[in-house]
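Participant: sequence plus predicted model, see below.
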Amino acid sequence: MRDYLMYLLARLAVLMGTIVVVWWIAGPGLISTIAAIIISALISYLTLRPLRDSATGSLIAWQERRRARSGKVKARTVKKGSDEDLEDRELDR
């Protein structure tokens, strides 16, 4: 989770820095803010790959630990006479 928070803070820092630079060049406004958001997304995509990969890995590990703690996945019950029940019976033939 720490890796995810670091990635989030890095993205926010890139966004704020880009907004400051774009506003300094073009002045504050809606169009310049939208341009800054798009530019910061591109910069983040190009420069923050190591942080993004580690954040993804830590989130996957967290999800696997959560699944392991919860045990088996609960089976979904299908009501008799429902469409799903009819489909299941047709597939079982």
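Facilitator: Thanks, I have it.
Participant: hey, let's count contacts and neighbours off CA atoms from now on
Facilitator: Noted.
Participant: which non-adjacent residue is nearest Ala26?
Facilitator: Here the nearest residue to Ala26 in space, its sequence neighbours aside, is Ser32; by CA to CA, 6 or more residues apart in numbering that works out to 6.6 Å.
Participant: let me know how buried the one you found is, in neighbour terms.
Facilitator: Other residues near Ser32 number 17, with proximity taken as other CA atoms under 10 Å.
Participant: look up how far Val14 lies from it.
Facilitator: Taking CA to CA, to the nearest Å as the criterion, Ser32 is separated from Val14 by 15 Å.
Participant: and here's the other structure:
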Amino acid sequence: MTAQQLSSDHRAVDRALAKLFAIREQLYDPDLPLEDDASNELIEREHRAIQSVALAKAKSVDALMEKFGLLSSELARAPVSRPVRLLAASICSDVQDLMNV
């Protein structure tokens, strides 16, 4: 996975959240009277938007995990000192533990 793909995953979360917030603004606006059909449609759109946010976040977490894995493997091959390798391995392990909670 490239840095370009990782950053585009991050933007996917932002886009999904923006869509969710736009739907919620319409749905919960007290000054905007909604018919039942329109209200039901917005509720369905809100549900799909919540699912999109969850999917985008899951992809971002996967991308983060892959990025740390790549960092660890690259540092293992690079001519860096042992303490730097141990620090990188420790950080990767900590991130993995946090993501698995």
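Facilitator: Nice, thanks for sending it over. Just so it is clear, the model here is predicted, and its values are computed rather than measured.
Participant: what does the superposition give as a TM-score?
Facilitator: Here the superposed chains carry a TM-score of 0.47, computed using TM-score structural alignment, normalised by the length of structure 1; 64 aligned residues with a CA RMSD of 3.3 Å.
Participant: spatially nearest residue to the residue most central in space within structure 1 (excluding sequence neighbours)?
Facilitator: Here the mean C-alpha position of structure 1 is nearest to the C-alpha of Thr56 (CA atoms, centre = their mean), at a distance of 8.6 Å. In space, not counting the residues next to it along the chain, Thr56 of structure 1 is nearest to Tyr4; the distance is 7.4 Å by CA to CA, 6+ apart.
Participant: so which helix or strand takes in the one you found?
Facilitator: For Tyr4 of structure 1, the enclosing helix or strand under DSSP states H and E is helix 2-26.
Participant: okay, and the residue nearest to the centre of structure 1 sits in which element?
Facilitator: Secondary-structure assignment from DSSP H and E places Thr56 of structure 1 in helix 49-70.
Participant: remind me what that helix packs against, helices and strands.
Facilitator: Other elements packing on helix 49-70 of structure 1 under the criterion 3 or more CA pairs under 8 Å, 6 or more residues apart in numbering; DSSP states H and E are helix 2-26.
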